[in-house]
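> Only the shape, not the letters, is given here:
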């Protein structure tokens, strides 16, 4: 194939952003030209629309000058000269101009909104894809509410601000230039008086801009924290209710909400001061022009028509001047949003893709080798110089106390983390030389905590194999002992599950995860405490079915309950990140006091 795939285009964009942002000075706060380059790839496909929108905005700005000219003609050449025919004709012309003006405004608004929404669509796609490519370390260190704030609030703010700002900038500049020439042509003295408002607004804008930037940064932080509070409270609602701590959660939310309110009010106060200064400056300018203009009219230096038209143009002049001062504030908002988006996009790839990935060996046997593997969480060593070979089709069990390193071993195998030193091989190929997609396509993990999406049961099952047919889905649910339960639901397989699987028990969620496993038909299966929520009868039934299904599949079972590893061929005992024993249950029980202690304690409890 000669062209890039959609995924390839997205990855290409992400690569461009990472390279761009890595060259930018850290902590740079200004909305600079270099920062503007960030948007170029996103708006390229809409550049024709943007050009059209800018042209329409410029044309609209020029066209807006004509109604006032027509009104001048009506006053000087029709009303003052008692020209009834001229009054009717020019009034019809004025109405026609107003209708045309409305139509141009409609086209301009529609085009602008398309451009704005298109940028939002492109930017949100890139940001979401970057979130999906974050390493487990990054997602663990970043609160979900903060990511949500970037995807929703910052993307909207940046895209809308930039689109409206750029288009308005062209339109307002053209308006100001056109009106300035007309005002100077009508009366240079009145024009110079009117222009005195510009330095006043410039000074006010500069002072307000810095205050507003700080306010916007603080508002973003509090909104992100509000998102975190809501997300955590809703996702943990069962714990909240079980512990009767609703009032505590309410207080925490109220405190953050109050902080957001106070910060927003500071921004409102700064904005109100700016508006007040702008309004007072405008009133002073208008009063000065009326006073000086009246004196000049009294002495015959300006006609009544010219004076009235100058007054109308002066009001038209105020609109783009005030709009331009507002655009700088808009760009400050966009700058804050861009800083947060940039911070997300420039995160380094902790688990990088190989530059030239090696294809999976064909046929793939499933031999797993850990060679001198060490791993650290931060600076703390966790897995220490571990060596292990798992043969094709072998079923092994990994046991040890909580925190011994069992789950970390399989996270290293799936490259959710990368080894600190050493190598993990699949059929003698370093897993870092395989694409992450190819690697994870042959491995399926069933964990204690099953993730269920707010979608139909069928679509949740299809995560195991998106190409599976209805017949294959039904067969898989029968093997996982879930089919009969699904049949009792009013919508069957089309039943929509609640957020995080609300409506399903813990055991039913694990059965759904097993269904995904069966449907995926992986070369390597990892069962991490995967029957912890099942009753003994269902657990035994699942184990019997999986024994048949996973016959030729390399299987790793991580267990706290020894009942789940009765049928494994080998046991691996892990203690403090090191392998302490390898063998059958009986061999390790007789030779290792630590294992014997774990086993006896559990049997005694049972």
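Right, received. Where do you want to start? No experiment lies behind these values; they were computed from the predicted model shown. Numbers count the residues shown, from 1 in each chain.

> drop to CA atoms for contacts and neighbour counts, all remaining ones
OK.

> what's near enough to touch residue 441?
Going by Cα atoms under 8 Å, 6 or more residues apart in numbering, residue 441 touches residue 522.

> Go through this structure and flag its longest helix.
For the chain, the longest helix by residue count, based on DSSP state H, is helix 246-298.

> buried ones in the helix or strand residue 73 falls within?
Assessed by DSSP states H and E, residue 73 sits inside helix 66-73. Neighbour-count burial for helix 66-73, counted by 16 or more other Cα atoms under 10 Å, picks out 67, 68, 69, 70, 71, 72, 73.

> Can you identify the element that follows that helix toward the C-terminus?
Taking DSSP H and E, what comes next after helix 66-73 is helix 84-132.

> another one to put next to it:
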């Protein structure tokens, strides 16, 4: 019930259509009850030979059927409209919420799980919950109305009918409990299946490189089989429910026929009343049977709805201040006794960092893998918040800036270049959608990208494909640099921006990076010696601590770890 109350705001904004639905549902139920009365009177007309009234009531019945059909159309169409809008709003709200969640959420949740809740679960809600409401509302009104009418026709027969209803309710409850358990497990398995598919598509090059296609097909087949058999448990339960309820329904009707026949013979009830009662009995039992079918399917919708709201109610761990600051920054950065842990159980990744970076300074971060270099720079745009200590930009705690103000003034170029499906122009202008063509081309020239872009027949309107698959690694990296140049950041983060490139591409990208770094506070994580040596200062990180900081020549004399890293990288470049 709590889940349905959470949907109330979505229905409330369409109260006009909800009112139309309720009015038509009421008219539908009234038409059903009037039809019973009409059948009773028709039987009297036949018995007494009243031809004129008989023809009149036949015409009235046809008119009634037309009214019933029109109300059925109006309620179904409007309820479908409300339901489709509800699902559309839920889908949009989920997407908006995902955009606002913190990075740690995406570290914990599988992509397949997120995709399953955003697609499969919404489809279940749309296909089951919406159609169930459309079916159940008119049947519910009809049930109440017919119940009252049958009590007038013959309360002894109605009492016998009502005795069987608890048995119906017990069986329905038994089926729904089991279906709920099956539905929960099935939705989880569908999410696992989506995760396997997503990972295989993302890693298709590795799969092919290791000739592991058959292995991956076997893995997917196993997950697919598990999902199939769980689905079949639900299908078997659903298929078993209908014949059991049907047998109970037929048994009840036969008992009513037997008792009613005796009452007709003894003169306790007229034939017309009994015919009307039997028709009404069908209308009475039908909603119970439909409710039984719906309640089993409804468990799937409730499970899906619960999974959707679980995601929607997940709070971001990194939140904007109540009154966030919007101000231009110069790029001065201070880390004050800063420590950070992704989770308390895994321990600190950064420990008591004390560091000040001047405006326009280039700071290189070096150290063994896992030393905390990437984690340190990820705190600047508030992908995560420090566990303790403070991070200041221009003397103001980063938590005081608005997300938009802070992140729009920080540029990031990483080893794994992220391009979006669209044109080269759209990707370069991603952070500045109102940029002119001349500004875009100027940024591309500074990134050494203009020359290769103009070789394409469509130039800047060339479609890059999903994740930029139609461009080479060096071309993608230069487009990403052009994107960063166009946004004109005051703080720049370069995280292994050239490590995955060949020598020729690396030279072009390195030139573009040098253009980008001018007059900007820059944090560089790199192995390339020229980048490190030319930095204003170098910070050496080990096990989450800054163990040394200074210029290249100083560190070669004073820091054994830096000496070791430098010699290893120098030997590597000479061998290359």
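Good, I have the coordinates. As the structure is a prediction and not an experimental result, all values here were calculated from the model.

> still on that earlier bit, give me the mean deviation of the longest helix of structure 1 from structure 2.
Helix 246-298 of structure 1, aligned to structure 2 and superposed, deviates on average by 1.8 Å (mean Cα distance after the TM-score superposition for structure 1).

> Show me how far that helix is from its chain's centre.
Relative to its chain's centre, helix 246-298 of structure 1 lies at 32 Å (Cα atoms, centre = their mean, to the nearest Å).

> Just checking, which helix or strand succeeds that helix along the chain?
For helix 246-298 of structure 1, the following helix or strand on the C-terminal side (DSSP H and E) is helix 304-345.

> That following helix versus helix 66-73: what angle between them?
Angle of helix 304-345 of structure 1 versus helix 66-73, following axes from the mean of the first three to the mean of the last three Cα atoms, to 10 degrees, is 170 degrees.

> Mean distance between the helix or strand following helix 304-345 of structure 1 and structure 2 after superposition?
As assigned by DSSP H and E, the chain's next helix or strand after helix 304-345 of structure 1 is strand 368-377. By mean Cα distance after the TM-score superposition for structure 1, the fitted strand 368-377 of structure 1 averages 1.5 Å away from its aligned residues in structure 2.

> residue in structure 2 matching residue 350 of structure 1?
Residue 350 of structure 1 maps onto residue 317 in structure 2 when the alignment is built from TM-score structural alignment.

> and if you look at residue 422 of structure 1?
Match for residue 422 of structure 1 (TM-score structural alignment): residue 389.

> and what of residue 41 of structure 1?
Here residue 41 of structure 1 is matched to residue 9 in structure 2, going by TM-score structural alignment.

> Quick check: the gap between that match and residue 128 of structure 2.
According to Cα to Cα, to the nearest Å, residue 9 of structure 2 stands 20 Å off from residue 128 of structure 2.

> Surely residue 522 of structure 2 is in a helix?
No: under DSSP: H, G, I helix; E, B strand; the rest coil, residue 522 of structure 2 falls outside any helix and is assigned strand.

> from the buried residues of helix 66-73 of structure 1, which single one is nearest residue 142 of structure 1?
Checking the buried residues of helix 66-73 of structure 1 against residue 142 of structure 1 with Cα to Cα, the nearest one is residue 67 at 55.6 Å.

> residue contacts, the closest residue to the closest one other than its chain neighbours?
Spatially, and ignoring its direct neighbours in sequence, residue 67 of structure 1 is nearest to residue 94 (6.2 Å; Cα to Cα, 6 or more residues apart in numbering). Residues in contact with residue 94 of structure 1 (Cα under 8 Å, 6+ apart) are 67, 70, 71.

> ok so, going back, the match of residue 350 of structure 1 and residue 104 of structure 2, how far apart?
8 Å.

> With residue 193 of structure 2 instead?
Applying Cα to Cα to residue 193 of structure 2 and residue 104 of structure 2 gives a distance of 23 Å.

> Comparing those two, which residue is more hemmed in?
Ranked by neighbour count (other Cα atoms under 10 Å), residue 193 of structure 2 and residue 104 place residue 193 first, with 22 against 15.

> give me the stretch of structure 1 that whichever helix or strand the more buried one is part of matches.
Using DSSP H and E, residue 193 of structure 2 falls within helix 155-202. With TM-score structural alignment applied, helix 155-202 of structure 2 matches the range 188-235 in structure 1.

> How about stretch 539-546 of structure 2?
The aligned range for stretch 539-546 of structure 2 is 572-579, by TM-score structural alignment.

> What is the end-to-end distance of the matching stretch?
Rule used - Cα to Cα; the end-to-end distance of stretch 572-579 of structure 1 is 7 Å.

> wait, what's in contact with residue 296 of structure 2?
By Cα under 8 Å, 6+ apart, the neighbours of residue 296 of structure 2 are 172, 175, 176, 179, 180, 238.

> could you redo the last one with a cut-off of 6 Å?
residue 176 (Cα atoms under 6 Å, 6 or more residues apart in numbering).

> same check, this time on the one 5 residues further on
Contact criterion Cα under 6 Å, 6+ apart gives 124, 125, 129 as the residues in contact with residue 301 of structure 2.

> now what about the helix or strand containing the match of residue 41 of structure 1, what contacts it?
Using DSSP H and E, residue 9 of structure 2 falls within helix 2-12. If you take Cα under 6 Å, 6+ apart as the criterion, helix 2-12 of structure 2 is touched by residue 86.

> and that helix with helix 271-312, angle?
90 degrees.

> So for helix 2-12 of structure 2, what gets flagged as buried?
By neighbour count, with 16+ other Cα under 10 Å as the criterion, the buried positions of helix 2-12 of structure 2 are 10, 11.

> What angle do helix 51-100 and it make with each other?
Angle, helix 2-12 of structure 2 to helix 51-100, by the same axes, to 10 degrees: 100 degrees.

> so what's the residue nearest to the spatial centre of structure 1 closest to, chain neighbours aside?
In structure 1, the residue lying closest to the centroid (Cα atoms, centre = their mean) is residue 151, at 2.6 Å. In this structure, residue 151 of structure 1 finds its nearest non-sequential neighbour in residue 124, 6.1 Å apart by Cα to Cα, 6+ apart.
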